[in-house]
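**Student:** Provided below for reference: sequence and predicted model.
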Amino acid sequence: MWAALGFAVLTGAGVHSVWALTIYVAVAVLLSVPALRRVTFSRLLLSILRKPGFAPKISETERQALEAGGVWVERELLSGNPDLNGIAKLTLPTLSVEEQAFLDGPVNRLCSMVHDWDLWQDRELPSEVWDVIRRERFFGIIIPRHYGGLGFSAIAHSEIIARLASRSAALSVTVMVPNSLGPAKLLINYGTEAQKNYYLPRLARGEEIPCFALTEPDAGSDAASIRSTGVVFRQGDGTLAIRLNWKKRWTTLAGLSTVIGLAFRLSDPENLLAKGHEIGITFALVPTRLPGVDVTRRHDPLGVPFSNSPSRGTNVVIPVENIIGGTARAGQGWRMLMESLADGRGISLPAQSSGLMKFIARATSAYAGVRRQFGVPIGRFQGIAEPLARIAGLSYLVDSFRRFTCSALDSDLKPSVVTAISKYHATELCRKSINDAMDIFGGAGITLGPRNLIAHLYYAAPIAITVEGANILTRSLIIFGQGAIRAHPFAWRELIAIKAGDLVAFDPTIAAHTSHFVRNLFRASLYWLTRGALVRSPVRGPAAKYYRQLTWASATLGALTDFALIGLGGRLKFEEKLTGRLADMLSWSYICSVTLSRFQSEGARRDDLPFLHWAARYGLNQFQIALEGILANFPIPILGPLLRGPIRWFARINPISAAPRDRDDLKIAAIMQESTLLRLRHFRGIFEPFEENDPFRRLEYALELENTAEPILKKVVTAVKKGVLKKDADDALLHEAVLKQVISQDEFEKLDEMRRLVSEVIQVDDFSQDEYLRMSA
């Protein structure tokens, strides 16, 4: 078909030379007949690509990272022609009756026992909190029931962490780490039956406190370069053992732990395990009671009061049976780590971020709705409405991809690219929301004390950025680096064929890739010229245009991905500015796709439209920003000037999407300042305090009273404007309003209650000099 189309284009352009057309037909036949193409074009191309520098060189550790996990909707988005019907039919996961009961019971009780200010002063969780954590098996969320755990789904795990985070970031970290990457997860996936039967019940009951020791002074993001050592030797009684030496840091719960999941390089000088002398990265269980183990020191991560420590081991001896998975798993630690991260990072940190963002949205909007300046609530100023809408809109986005990522995990998928996207963007957008909240709270946000609801979150925000793959690394190397190879329809098969020199496999793959590239280039060009109008949306109504824009974006991403792969080859992995922007394009395609699915899954409600419009425009505009960055900086000599010039100019005057409109901001800001079911529905799942004097509960109640008092205040304002009442101090004015029957006595009492409560909730804390000197941050 493409050969015929090319011939038609040539003749239509006025090319009638017999020699030119003959050469074209000869080349077309050569490329169209597999047997001829294989021994000519494909053989030559394969020999070129096998030379150093042309195709990306994939190390063994990179190969294992690429093979970890699976692919999901990101394959569709990177294809350039996504299955919109399949994306639109994605549904939100739900909790079981038992899981909901656990949230409403033990999780709420645990939250009610922790007061964040007190925790920061005491620097550790109270013993009664630890008792509940153990009794209710909070450390066994992921452990199967037949091993004594709760065996909950990914979405339940996520909801639990989100609710705990809305009460205390330190509390959520304490619970989430044992249920994330660590001994329990590694044992579930790789442990021997003996190891599972012994450790998993004890971990679930909290009899064993686990930690996972990976990071070292010289091995952070480059975890494969760890220097901790383990040497196999034969003991005097004839049994095999490992002598360990290590120096780890930044290990959560290490100071409280009874067992360490330790990553180290295993060597076997006498080949006692029959696996060679240098076996490689291995994981083992190390009881902290053993001689030579030191977990007595503490780190101080920005003052946030959770246990985080260095650990050292000097000539620590363990039996070889302590290798997780037994000796059969010796040397497989890197693969185990990559496979565990492939799903784990899609739960804990996105859940924590979502819980924090919902809490921030509720607290900040309530404050903006009751804090008055110049006679009106500050939330009505457009300068405040903009960041307030951004807080709410970003929370909607993060909650959307958090829930859909959990849906994939509960379907037994382990989409490594999607989970990396979730971790990176959840933590980054949470940090952005916290900064916006600090701007809105102003002085009340920077004055520490029990009344301050957000300052501790501001302290804690950078911590999530650095763990489970530092965000800079995740964006510039992992999301697109893995996505372009794993999720691309042909790239991974091509690399395998190139490495093996397999011409039979290479030929049909490169031919299909070439056809795919041409189709994507044509499709992208057509969508840019028609603004996606030719795309058939899977839904009708207000979301339809966003599905068309999403397909337009996907075709653009697919074409640019192939330009990068073909034009840069092995250089691509070093062009981190480019891969970072391509990662942004892939990320925002995914985020927009599941946000649209959320809107449809929740019934395409009319009152959700402000959130849909804001979220879709924001996400697609972020895609546009990344696209313009690529076009301005594409590092290929011949293609670069074309992209930087006319194509970039056309993309700027004909964008996929602009940013959210001012009226979108104002609508969401107004919704956020009304104590309605809509506001509560969008930000449900956080902990609702029981205590009447709780600062968050009183702030929410003040907003409710403010909303109730609004029509009463309007009566007074109208009377002043008409001259019925004279402008005076508030107390005198309201008493006069009662005397002149502008408002009733009952309405006066409602206003008085509102004014007294608002006056209280906008206060900030102060301390005596002695109290201040004794106070922790």
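**Tutor:** Received it, and whenever you're ready, just let me know what you need. Numbers count the residues shown, from 1 in each chain.
**Student:** alpha carbons only for contacts and neighbour counts from here, please
**Tutor:** Noted.
**Student:** okay, strands next: where are they in this protein?
**Tutor:** In the chain, the strands defined using DSSP state E lie at 210-213, 229-234, 240-252, 259-267, 278-287, 293-294, 308-319, 372-373, 376-377.
**Student:** quick one: contacts for the nearest residue in space to Tyr190 that is not next to it in sequence?
**Tutor:** Excluding the flanking residues, the one nearest Tyr190 by C-alpha to C-alpha, 6 or more residues apart in numbering is Gly325, at 5.1 Å. When contacts are counted by C-alpha atoms under 8 Å, 6 or more residues apart in numbering, Gly325 touches Leu187, Tyr190, Gly191, Thr192, Gln195.
**Student:** alongside the first one, take a look at this:
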Amino acid sequence: MSTAKYPDLSLADEVFDFHALLSPEEKEWAMKARDFAQTQIRPVIEDDFDKKYFRKELIPLIAQQGFLGMHIKGYGCAGASAVSYGLVCLEMEAVDSGWRTFVSVQGSLAMSAISKYGTEEQKNYWLPQMAKGEKLGCFGLTEPHGGSDPANMKTTAVLEGDTWVLNGAKRWIGLATVADLCIVWAMTDEGVRGFIVPTDTPGFVATAIDGKLAMRASIQCDIELTDVRLPADAILPGAQGLSGPFGCLNEARYGIIWGAMGAARACLDAAISRSKEREVFGKAIGSFQITQAKLADMTLEYEKGVLLALHIGRQKDAGTLNLAQISVGKLNSVREALKIAREARTILGGDGITGEFPVMRHMANLEAVRTYEGTDEIHQLVIGRALTGLNAFS
């Protein structure tokens, strides 16, 4: 592969000079993530995407970088800032959304659920192993009948003596076929509760979803729960009601705000490089006004998206974040990243639909990212509710 097509240093960021806004520690996390993603994932990702292969052997190496649960303090986790975590998400998704999704599912969803709502015994047992990549987690919330209405949850957990019995189904659950534990959310007599379910528990069956045209280098699954019996202490005591899973979803949505801009940057870089190489009518297409206008507009939206992500990250680190801002960021980042990918594809011409360039792969992945962790419509309603004080969900 030509380094001109996949520059080690972002061409867009050379103009942006974004790193001037970061602290030395934040820069260090960003550069560590960029180096890892570019050297370990980029050379193999097109082939993995084509073959629908999740390169599980990279997980110990990712863990060695400190990326798993890196925003959690203690328990073998790095305790890094929200901005640092966001920068890692950006760099991972710059090579493929599937790998940012892995970091999010393990750290922002499964590990965050235990960190936020678990007992000290649960935290001490699971989190150090998960930070090392020795144990993998997944997060069972979405159900087959509709992911946008978790209040209508059909999975149940019934307490029989000192044993919980879980029955139901989940869909689009990342990592479930390779995970060692699943955080399962189920309806109880007290409302929605979370449970740590070892995946080798009888009655727990995960099946990888095939036929995907996006996120092909990662794993998403159906889960069936049939009389899954758990001890009483499998429950996460700190989570009661939908605020439990939503607290974890907001962590994952935050990572998407940054990650989608990584995908956008990769597409923009590919378009910039190609505009200087491809010639029509006797000169490089980058010398034509209309091509430069396209590049300028894409760069504008990329910079705005990253600055919004940084603003939200600074608020998160300061403890002043209005959660509606997460919806603002997720809605904007994914929507604009898709627009950038589509515009970049026009500059690449017919070659843009091939695996020679990352743009179609990113475009397909972003269509999936646009749906999960809240569709555009859900985030529009969250923002609208914040603006008007009126609930339009029902």
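**Tutor:** Structure's in. What do you need? Predicted model only: the values in this text are computed from it and were never measured.
**Student:** report the TM-score for the pair.
**Tutor:** In this superposition the chains share a TM-score of 0.88, using TM-score structural alignment, normalised by the length of structure 2; 372 aligned residues with a C-alpha RMSD of 2.1 Å.
**Student:** map Leu256 of structure 1 across to structure 2 for me.
**Tutor:** Per TM-score structural alignment, the equivalent position to Leu256 of structure 1 in structure 2 is Val178.
**Student:** Ala553 of structure 1 too?
**Tutor:** Ala553 of structure 1 maps onto nothing in structure 2, by TM-score structural alignment.
**Student:** just Ala162 of structure 1 next, same as before
**Tutor:** In structure 2, the residue matched to Ala162 of structure 1 (TM-score structural alignment) is Leu90.
**Student:** which bit of structure 1 covers stretch 313-324 of structure 2?
**Tutor:** Taking TM-score structural alignment as the measure, structure 1 aligns residues 406-417 with stretch 313-324 of structure 2.
**Student:** between the strands of structure 1, which one is closest to Ser172 of structure 1.
**Tutor:** Nearest to Ser172 of structure 1 among the strands of structure 1 is strand 240-252 (12.1 Å), distances taken as C-alpha to C-alpha.
**Student:** by contact count, what packs against that closest one?
**Tutor:** Under the contact criterion of 3 or more C-alpha pairs under 8 Å, 6 or more residues apart in numbering; DSSP states H and E, strand 240-252 of structure 1 touches strand 210-213, strand 229-234, strand 308-319.
**Student:** any idea of the angle that strand forms with strand 259-267?
**Tutor:** Here strand 240-252 of structure 1 runs at an angle of 120 degrees relative to strand 259-267 (axes from the mean of the first three to the mean of the last three C-alpha atoms, to 10 degrees).
**Student:** wait, the match of Ala162 of structure 1 sits on Ala260?
**Tutor:** Yes. With contact defined as C-alpha atoms under 8 Å, Leu90 of structure 2 and Ala260 form a contacting pair (7.0 Å).
**Student:** give me the neighbour count for the residue mapped onto Ile378 of structure 1 from structure 2.
**Tutor:** Alignment note: Ile378 of structure 1 maps to Ile285 in structure 2; criterion TM-score structural alignment. Using other C-alpha atoms under 10 Å, Ile285 of structure 2 is surrounded by 20 other residues.
**Student:** residue contacts, Ile285 of structure 2?
**Tutor:** Ile285 of structure 2 touches Ser275, Lys276, Glu277, Arg278, Glu279, Thr291, counting by C-alpha under 8 Å, 6+ apart.
**Student:** show me which of those residues is closest to Gly86 of structure 2.
**Tutor:** Among the contacts of Ile285 of structure 2, and counting by C-alpha to C-alpha, the member closest to Gly86 of structure 2 is Ser275, at 29.5 Å.
**Student:** residues contacting His735 of structure 1?
**Tutor:** With contacts defined as C-alpha under 8 Å, 6+ apart, His735 of structure 1 is in contact with Phe748.
**Student:** from Gln745 of structure 1, how far out is it?
**Tutor:** 9 Å (C-alpha to C-alpha, to the nearest Å).
**Student:** please apply the same query to Lys196 of structure 1.
**Tutor:** 69 Å.
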